[in-house]
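> The amino acid sequence is not available; the structure is as follows:
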């Protein structure tokens, strides 16, 4: 990825939003920040998640979405796509995230990040874009973005290059993982991936039934 780079670093605090007659707490509203932003443990400075049982945490510490995938939503689906719309911390350019390998390690700024899993959208993505049915459209599009673990803390800023440090040899991409959700015959192959998040490990070993 010789020309891959960070377009925006996006953060956002938790807020309350009314959704279908009730108040919901969410950190999905994120916006670009200037300068270099510290990444410590599981969060960028100024960023937070409302419920770390399903968002954030070690296996979802950083979420990235690509400019190329945003182009799809803008050109094919008619979306206005400001940076941070889908709640990503890093808006990246020059990267096919769906083709990235689980366990792949990136050097970004002074950090090292490891791809952990694709995004499984919940209702809060629909809340963010004002369409309760959008999470299903997002899932069907096969453009999930990437969740990362933090291997090395540091700082990241817009314009930083993205460099791949390591690529595992199992061949399991984020696209393949999303395909597993609709093709249970592919699930066993996930067992070749070290350090799978619990949800995906359960799928790989048949502890979660797929439709």
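Yep, that arrived. Computed from a predicted structure; not experimentally measured.
> CA atoms for contacts and neighbours, from now on please.
Will do.
> elements contacting the longest helix belonging to the chain?
Criterion DSSP state H: the longest helix present in the chain is helix 67-77. Contact analysis of helix 67-77 by 3 or more C-alpha pairs under 8 Å, 6 or more residues apart in numbering; DSSP states H and E lists strand 90-93 as its packing neighbours.
> how far is the strand it packs on from where the chain is centred?
11 Å (C-alpha atoms, centre = their mean, to the nearest Å).
> who touches it?
With contact meaning C-alpha atoms under 8 Å, 6 or more residues apart in numbering, strand 90-93 is reached by 4-10, 62-68, 83-84.
> now, which of the residues you listed sits nearest residue 137?
The closest of these to residue 137 turns out to be residue 65 (C-alpha to C-alpha; 16.0 Å).
> Distance-wise, check the residue nearest to the closest one when sequence neighbours are not counted relative to residue 208.
Closest residue in space to residue 65, ignoring its immediate chain neighbours: residue 145 at 4.7 Å, by C-alpha to C-alpha, 6 or more residues apart in numbering. Per C-alpha to C-alpha, to the nearest Å, residue 145 is found 23 Å from residue 208.
> cool, and residue 40?
Taken as C-alpha to C-alpha, the span from residue 40 to residue 208 is 33 Å.
> ok, the two, which is more surrounded?
Shown here are residue 40 and residue 208; by other C-alpha atoms under 10 Å, residue 40 has more neighbours (15 against 12).
> That one is in contact with residue 153, isn't it?
Yes - at 5.4 Å, residue 40 and residue 153 qualify as touching, with contact defined as C-alpha atoms under 8 Å.
> For the protein, which segments are assigned as strands?
Ranges of strands in the chain, per DSSP state E, are 5-11, 15-19, 22-26, 31-32, 37-40, 43-44, 62-66, 90-93, 105-108, 111-118, 146-152, 154-156, 162-166.
> putting a second one here so we can go through both:
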């Protein structure tokens, strides 16, 4: 954990999206040099969409907003997918804003807080749930089933403290809740192992309101 860093900060611009009715997508994220501003974008509808200034979100109904301000994925996971798929996967290819190294993104607990660089603080909120845009972008037969079975979805983040970030910044876990509800566990509960949903309630106040509603409805 002490050696965790940002491998890259990735920005997407709007391109045609033949896989959804939203016409445009920002999944085509590319690693960028320089410093990039991070701030809370506000609500999904009517807000600034992405928490990374300059990034594009094409489907504000399902993506962006405060609880999905940024998306992080580990370079180590991309390397493993490269081996499995037999193709190059550059930083940002999974649509992540932040490609990390040395950080267990999928083992992060809901509510965990990361400090990036000297100022920016980000809070782990929910797992990424793959959609048709992701399926079409990757272009592998049966990709959604393959990705879901692996249960390594990466994490959405909210912005606790705004500021500027850049590739090479250190990432420190400065708060780790005492529950055991991780990104991986919550993803498994939301996809192939719905019987795990009641376990998400152990996250207490760290549980995203939408996840809480789903978990409470199952526990009744």
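That came in fine, so what should we check first? All values derive from a computational prediction rather than experimental measurement.
> quick one on the thing from earlier: distance to residue 184 of structure 1 added to the strands of structure 1, as a markdown table?
Below are those laid out as a markdown table (distance: least, C-alpha to C-alpha, whole Å):
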| stretch | distance to residue 184 of structure 1 |
| --- | --- |
| strand 5-11 | 35 |
| strand 15-19 | 34 |
| strand 22-26 | 32 |
| strand 31-32 | 37 |
| strand 37-40 | 36 |
| strand 43-44 | 33 |
| strand 62-66 | 26 |
| strand 90-93 | 31 |
| strand 105-108 | 27 |
| strand 111-118 | 17 |
| strand 146-152 | 21 |
| strand 154-156 | 38 |
| strand 162-166 | 28 |
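> Now do the same for the residue nearest to residue 65 of structure 1: its match in structure 2.
Alignment note: residue 145 of structure 1 maps to residue 154 in structure 2; criterion TM-score structural alignment.
> How about the contacts made by its match?
By C-alpha under 8 Å, 6+ apart, the neighbours of residue 154 of structure 2 are 71, 72, 73, 74, 105, 106, 127, 128, 183.
> just those residues now: which is nearest residue 82 of structure 2?
Distances from residue 82 of structure 2 to the contacts of residue 154 of structure 2, taken as C-alpha to C-alpha, are shortest for residue 74 (12.6 Å).
> Tell me who's in contact with that closest one.
99, 100, 101, 102, 103, 104, 105, 154.
> which of these sit farthest apart?
Of all pairs drawn from the contacts of residue 74 of structure 2, the one with the longest distance (C-alpha to C-alpha) is 102 and 154, at 13.8 Å.
> Does residue 7 of structure 2 touch residue 170 like I think?
No - the pair residue 7 of structure 2 / residue 170 is not scored as a contact, 9.6 Å apart, by C-alpha under 8 Å.
> Give me the neighbour count for the aligned residue in structure 2 for residue 81 of structure 1.
Under the alignment (TM-score structural alignment), residue 81 of structure 1 pairs with residue 89 in structure 2. For residue 89 of structure 2, the neighbour count with other C-alpha under 10 Å is 17.
> can I assume residue 89 of structure 2 is in contact with residue 78?
Yes - counting by C-alpha under 8 Å, residue 78 is a contact partner of residue 89 of structure 2 at 6.5 Å.
> mind putting the contacts of residue 154 of structure 2 in CSV, distance to residue 22 of structure 2 included?
Formatted as CSV, the contacts of residue 154 of structure 2 follow (distance: C-alpha to C-alpha, whole Å):
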residue, distance to residue 22 of structure 2
71, 20
72, 23
73, 24
74, 28
105, 29
106, 29
127, 22
128, 19
183, 27
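> what's near enough to touch residue 88 of structure 1?
Taking C-alpha under 8 Å, 6+ apart, one finds 10, 30, 62, 63, 64, 65 in contact with residue 88 of structure 1.
> among these, which ones are buried?
The neighbour count (16 or more other C-alpha atoms under 10 Å) marks 10, 30, 62, 63, 64, 65 as buried among the contacts of residue 88 of structure 1.
> What lines up with the third one in structure 2?
Spelled out, it's residue 62 of structure 1. Using TM-score structural alignment, residue 62 of structure 1 lines up with residue 70 in structure 2.
> how much space between the closest residue to its match other than its chain neighbours and residue 203 of structure 2?
Counting by C-alpha to C-alpha, 6+ apart, residue 70 of structure 2 lies nearest to residue 157, which is 5.1 Å off, once chain neighbours are set aside. Taking C-alpha to C-alpha as the measure, residue 157 of structure 2 falls 16 Å from residue 203 of structure 2.
> Likewise for residue 183 of structure 2?
Taking C-alpha to C-alpha, one finds residue 183 of structure 2 at 11 Å from residue 203 of structure 2.
> what is in contact with those two at once?
Common neighbours of residue 183 of structure 2 and residue 203 are listed as residue 110 (criterion: C-alpha under 8 Å, 6+ apart).
> Comparing those two, which shows the higher neighbour count?
For residue 183 of structure 2 versus residue 203, neighbours defined as other C-alpha under 10 Å are more numerous around residue 183 (27 against 19).
> Can you give me every residue that contacts the aligned partner of that one in structure 1?
Mapped onto structure 1 by TM-score structural alignment, residue 183 of structure 2 lines up with residue 174. Residue 174 of structure 1 is in contact with 97, 98, 99, 100, 101, 102, 117, 118, 144, 146, counting by C-alpha under 8 Å, 6+ apart.
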